[in-house]
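Asker: just need the structure, nothing else, for what follows:
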Amino acid sequence: MAGSTHTVTNQPPPLTGHDVYGTDRALVAAVERHVGPELRDEAHGDLSALGRSAGSAQLQEWAAQANEFPPRLRTHDRYGNRIDEVDFHPAWHRLLGKGVGAGLTAAWTRPAGHVRRAAGFLVWTQVEAGNGCPLSMTHAAVPALRADPELAAVWEPRLTSTVYDRELRPARLKAGALLGMGMTEKQGGSDVRAATTVATPLAEDGTYTLSGHKWFCSAPMSDGFLVLARTRPAGEDGDLTCFLVPRVLEDGGRNPFLLQRLKDKLGNRSNASGEVEFDGTWARRVGEEGRGVRTIIGMVAATRLDCVLGSAGLMRQAVAQAIHHCTHRAAFGGKLVDKPLMRNVLADLAVESEAATTLALRLAAAYDDGGERERALLRIAVPAAKYWVTKRCTPVVVEAAECLGGNGYVEESGMPRLIRESPLNSIWEGAGNVQALDVVRALQREPAALNAYLQEVGAARGADHRLDAAIKGLLTELADLSGVEARARRLAERFALVLQGALLVRFAPPEIADAFCASRLGGDGGAAFGALSPGPDLATIVERAAPSS
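Answerer: Got it, this is the predicted structure:
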């Protein structure tokens, strides 16, 4: 029994029993904006159902369990046979099953599929980010596989299925399948052209055996993997080729896929990442020989957008938790949310979160459009957004945790898990320098990309003088690209900020757009959050970002 001195007061209730989607006004507005009227009711209904599930106490418990009991590698069975399997806690399978069932791998097969799937992915990340990895790669593999219509005919219906089939068996016998990816090797890292894995052709056209390794194999429990390998030894003429490596062969036998160990990661602990060796491993070529990087680049672009979405989801969850805490917690004679300085911090965080969400959904809409101009916009906007939004995630999450005080440093609050998760998307699929240099590459090689970007931000010209000045400043920087590599990060940051500002000026409430342009483009802000110009609009900003429970 609790003693009389242990009466619990002034503690916020758990943030459960709410609609994670429906209470995110920025996200709902983005879906409203980018989904046609004939599909909006259906989209809102599906996303609200997912949001209510995401906000339930049951799923939050599953998320905690999936991280408390991380995956375990089993290299051999009891008899000494090599099996190379990964065991997961049942909570992981329940969460992944719900993600697949919600259509988070099915964007390619339904109208407005990318916006609806992006909104769902952003919601689902707020439950448990680890299972986003297999969902992301399975979704992103579809355009790469379409380089081989025969392969796509077998795999695409299973990759876009809403059935989670966890059993290892040949793809043709499965109702649904997941796909992973293996690109980097020990000696290469982001420099995938340094790969040494060799593919040796077999008698059947398009089939090979692989010999080599992958230093990072994402989601090694998947049904198949897209990998890069050489059809000629390193140092000889020829480039990398893309291959599909099935986990189980057509006759039901296991393909040699030797899991050496699982990575012991800072965060993302519910999800397995492994080191894998290929030794006579059967593979099917995808696309043209020697054009592997070009074949797989569509997958990389899609997963980079998921990095933006994942970071936006983590930001949103962190901000929601901070505002919820401060709304219920009293200190120094009143609610924390009403204290001017705390309100400033919360409003600043909310502005950053809405900017990330608005940008991410705009890029998803470009995928749905598919037109030439939209494809050109993606070419420069995706790496810029991936660079900037993923880098902003960690300071947002850490600041939000500080709003909870000491409680935010305790595992039970859930905030430490968000903190550990927050740097991942900046590193995965090419770290900051890779993204910044990709922006430069687009500038130098693809004039249509810059034109599409300038048309997009130009639609907001004249609406805010700070945005106009920022566009002019960006054009001045672009006038001289000498020595551009050394300032590639600055350019990527400016591309992202100007695009966010233009989107907010056009579509966000005036107080959001004004606060963003003043603090991010006009210099009326600080290095730390909470330095916005004070005023009554800050309360409106916080209220817009508040979740309900």
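Asker: alpha carbons only for contacts and neighbour counts from here, please
Answerer: OK.
Asker: burial count for L244?
Answerer: Residues contacting L244 under the criterion other Cα atoms under 10 Å number 22.
Asker: and if you look at the one 10 residues further on?
Answerer: Under the neighbour criterion other Cα under 10 Å, R254 is assigned a count of 18.
Asker: distance check, the residue lying closest to it once chain neighbours are set aside against G535.
Answerer: Excluding its sequence neighbours, the residue lying closest to R254 (Cα to Cα, 6 or more residues apart in numbering) is V248, at 4.7 Å. Using Cα to Cα, to the nearest Å, one obtains 62 Å as the distance from V248 to G535.
Asker: how distant is stretch 461-475 from the center of its chain?
Answerer: How far stretch 461-475 lies from its chain's middle: 29 Å, per Cα atoms, centre = their mean, to the nearest Å.
Asker: swap that for stretch 494-507, please
Answerer: Distance, stretch centre to chain centre, for stretch 494-507: 20 Å (Cα atoms, centre = their mean).
Asker: what residues sit buried inside that stretch?
Answerer: Neighbour-count burial for stretch 494-507 flags 494-505, 507 (criterion: 16 or more other Cα atoms under 10 Å).
Asker: in strands, which of those fall?
Answerer: Among the buried residues of stretch 494-507, none falls in strands (DSSP state E).
Asker: from these, which is closest to R261?
Answerer: A496 (37.6 Å; Cα to Cα).
Asker: which residues touch the closest residue to R82 other than its chain neighbours?
Answerer: Distances taken as Cα to Cα, 6+ apart put H76 closest to R82, at 4.4 Å, once the chain neighbours are dropped. H76 sits next to R82, I83, D84 when contact means Cα atoms under 8 Å, 6 or more residues apart in numbering.
Asker: I'd like the residues you listed as CSV, with secondary structure appended.
Answerer: Shown next, in CSV, are the contacts of H76 (DSSP: H, G, I helix; E, B strand; the rest coil):
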residue, secondary structure
R82, strand
I83, strand
D84, strand
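Asker: most surrounded residue in those residues?
Answerer: D84 leads these on contacts (other Cα under 10 Å) with 20 neighbours.
Asker: wait, that one sits on P220?
Answerer: No - counting by Cα atoms under 8 Å, D84 does not reach P220; the two are 9.3 Å apart.
Asker: now do T281: how many residues are near it, please.
Answerer: T281 sits with 21 neighbouring residues when counted by other Cα under 10 Å.
Asker: this one as well, want them side by side:
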Amino acid sequence: MPAVGATHEVTNQVPPLAGYDPVAGDAALAEACVRHADEATLASLADLGRLAGSEQAREWGRLADENRPVLRTHDRYGHRVDEVEFHPAWHELMRTAFAHGLAGAPWAAAEAGNRHAHVRRAVGYLAWTQVEAGHGCPVTMTYAAVPALRAAPELAARYGPGLTGTGYAFGLTDPAAKPGLVAGMGMTEKQGGSDVRSNTTRAVAAGDGTYALTGHKWFTSAPMSDLFLVLARLDEGVSCFLVPRVLPDGSRNVFRLQRLKDKLGDRANASSEVEFDGTTGWLVGDPGRGVPTILEMVNATRLDCVIGSAATVRAALTQALHHARHRRAFGALLADQPLMQNVLADLAVESEAATALAVRLAAAVDGGETAFLRLAGAAAKFLVCKRTPAVVGEAMEVLGGNGYVEDSGLPRLYRQAPLNSIWEGSGNVIALDVLRALGRSGEALAAVTAELELARGADPRYDDALKRLAAELGDPGALPLRARRIAGLLALCLQGSLLLRHGPTEVAHAFCASRLGGDWGSVLGTLPHDTPVGALVERSTIAPV
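Answerer: You can find the predicted model right below:
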């Protein structure tokens, strides 16, 4: 007699995705790591890679996303506390990221002589944030705060050791007693958005070296961070201030959390509205120079927008490949069917191009290539982040209806996908920033041009793309109208240069034929007929460990 409720046998369902290494098992990422660093750097990420592909880590990611942070404005007695509670899984993700040097640690490591500290960190960040992207926000801001704080040497000496520490200790306590500090930033206001020069928050000197800030911030992510870089207005203009949650005397600073944002994605991370009312801050940099000062932080967070989007693309590709290798339809595995191979191969090309460019940008940090990073980083932020939603959507279609169900993990990636294109400057802001980088001095363009020239002659389609780029840049009329074209083509050429010089022939050929040569439809999965799609799929498949 059949068991009660047994209606059918479950077949043709894909096994859970776990037990793989997204660092060493990802050929494109591992090769980029060795290319811009060395084998020892790759080996140093072995433990993180195995954890990132484990069932335990995937469960942490799910729990952190499903159990959103909770705002506690007051305690049971009516005292204002302005705290945010997170699920234990969030703390495991944060603890792991800090312990493996993904936050501020690379700056200290570089000063100690590690020439590849930022490449190591980028590779680890790209792998680890595939587990869950939301906690990457405070990890990123902590990383980015270190160079910005150098504009105030006394503050850097006080808080720098904590910001570059590898410990994670949640809670509002004396920063000096913590093994590591988390940093955030407060720029955006209700009336301004990206136009931070219209901010109305004011700062008044208190006469003891500190300033009292009064105003509001419309988006302040990770409000439980230990300290923040904040923009406020002095008579000299918009200025930058360091605002700690706990003051040196152990008392809590005024940091009133009005509410947490109900966001499309990034749900594990708390984003808040904050009111300042006599909030204590210390000036960072010169009065009236707040925007250039905090741009040191913004440029670093934009780097992580590229790395994080490359991580989202890779995570979606991994899900799609895993499904196609185990799911059968019409008498064959999906992975063996020509049209599906075309889709998977196109996704793989997109992932490899994004990964190659992201790690190259990190190498520019290691190499002190400021001019190159200023232009290449902005162009990469525009294109890689802008492409991510379409890539994740196509990966979801590989799974069909199963991909539309929360259990698959693809809906979480899909909700997350647009974020990096919006955060720290949406598409138009970044495209115009590319123009600013081009026009400010010739150094940035010269540095990027030198990179592009390294691949000239390797493929006629690439050479034609360089000619088109030169024509765009050579016509100064109505540049703002064409800013997106220029930013996108510049990033594509950078990706093409990297793949032609360092990638396998089949990857470079597919990229040039589709992204640069024009033989590409408006959707993914339309690679030319002579593309070795099987080889591309095989290269991008991560084997179990």
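Asker: please state their TM-score.
Answerer: In this superposition the chains share a TM-score of 0.97, using TM-score structural alignment, normalised by the length of the second structure; 536 aligned residues with a Cα RMSD of 1.0 Å.
Asker: one step back: can you put the contacts of H76 of the first structure in CSV and add distance to S136 of the first structure?
Answerer: Converted to CSV, these look like this (distance: Cα to Cα, whole Å):
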residue, distance to S136 of the first structure
R82, 29
I83, 26
D84, 23
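Asker: nearest to A401 of the first structure among the residues you listed?
Answerer: D84 (38.5 Å).
Asker: just give me the longest strand of the first structure.
Answerer: Longest strand in the first structure, counting by DSSP E: strand 273-286.
Asker: over in the second structure, find the residue span that strand aligns onto.
Answerer: Under TM-score structural alignment, strand 273-286 of the first structure corresponds to residues 271-284 of the second structure.
Asker: equivalent analysis for stretch 241-251 of the first structure, please.
Answerer: Going by TM-score structural alignment, stretch 241-251 of the first structure sits over residues 239-249 in the second structure.
Asker: ok, back up a step: what's the average distance for the longest strand of the first structure when superposed on the second structure?
Answerer: When the second structure is overlaid, strand 273-286 of the first structure sits 0.4 Å from its aligned residues on average, using mean Cα distance after the TM-score superposition for the first structure.
Asker: so the alignment partner in the first structure of L213 of the second structure, which state does it fall into?
Answerer: Under the alignment defined by TM-score structural alignment, L213 of the second structure is paired with L210 of the first structure. What three-state DSSP gives for L210 of the first structure is strand.
Asker: check contacts around L210 of the first structure.
Answerer: Counted by Cα under 8 Å, 6+ apart, L210 of the first structure has contacts T197, V198, A199, T200, A229, F278, D279, G280, T281, W282, A283.
Asker: mind redoing it with 7 Å?
Answerer: Residues near L210 of the first structure by Cα atoms under 7 Å, 6 or more residues apart in numbering: T197, V198, A199, T200, F278, D279, G280, T281, W282, A283.
Asker: distance-wise, check the residue nearest to R254 of the first structure relative to P423 of the first structure.
Answerer: Applying Cα to Cα, the value for V248 of the first structure to P423 of the first structure is 34 Å.
Asker: over to V319 of the first structure?
Answerer: The value you get for V319 of the first structure to P423 of the first structure, if Cα to Cα is used, is 17 Å.
Asker: more crowded one of the two?
Answerer: The neighbour comparison of V319 of the first structure against P423 (other Cα under 10 Å) goes to V319, with 30 against 20.
Asker: give the aligned equivalent of that one in the second structure.
Answerer: For V319 of the first structure, the residue aligned by TM-score structural alignment is L317.
Asker: any idea whether that match is helix, strand or coil?
Answerer: helix.
Asker: wait, it touches E394, no?
Answerer: No - applying Cα atoms under 7 Å, one finds L317 of the second structure not in contact with E394, separated by 9.3 Å.
Asker: give the contact list for R117 of the first structure.
Answerer: Here R117 of the first structure is in contact with G103, L104, A107 (Cα under 7 Å, 6+ apart).
Asker: okay, and it sits in which element?
Answerer: helix 113-125 (DSSP states H and E).
Asker: one more: R362 of the first structure?
Answerer: helix 340-369.
Asker: circling back to that earlier point, just the angle between the helix holding R117 of the first structure and helix 340-369, please?
Answerer: In terms of direction (axes from the mean of the first three to the mean of the last three Cα atoms, to 10 degrees), helix 113-125 of the first structure departs from helix 340-369 by 140 degrees.
Asker: against V192 of the first structure, how distant is G287 of the first structure?
Answerer: Where V192 of the first structure is concerned, G287 of the first structure sits at a distance of 17 Å (Cα to Cα).
Asker: what about the two, which has more around it?
Answerer: G287 (21 against 16).
Asker: so who does the more buried one touch?
Answerer: Counted by Cα under 7 Å, 6+ apart, G287 of the first structure has contacts A147, D148, C242, T295.
Asker: give me the subset of the residues you listed that lies in strands.
Answerer: Among those, the ones falling in strands (DSSP E) are C242.
Asker: and the contacts of G287 of the first structure as a markdown table, adding neighbour count?
Answerer: Shown next, in a markdown table, are the contacts of G287 of the first structure (neighbours: other Cα atoms under 10 Å):
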| residue | neighbour count |
| --- | --- |
| A147 | 16 |
| D148 | 16 |
| C242 | 28 |
| T295 | 24 |
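Asker: tell me which of the contacts of G287 of the first structure is nearest to L478 of the first structure?
Answerer: For the contacts of G287 of the first structure, the nearest to L478 of the first structure is T295 (30.3 Å; Cα to Cα).
Asker: who are the neighbours in contact with the corresponding residue of the second structure for that closest one?
Answerer: Counting by TM-score structural alignment, T295 of the first structure corresponds to T293 in the second structure. For T293 of the second structure, the contact set (Cα under 7 Å, 6+ apart) comprises A148, C240, G285.
Asker: show me which residues of stretch 18-36 of the second structure are buried.
Answerer: 18-34, 36.
Asker: which stretch of the first structure lines up against that stretch?
Answerer: Using TM-score structural alignment, stretch 18-36 of the second structure pairs with 16-34 in the first structure.
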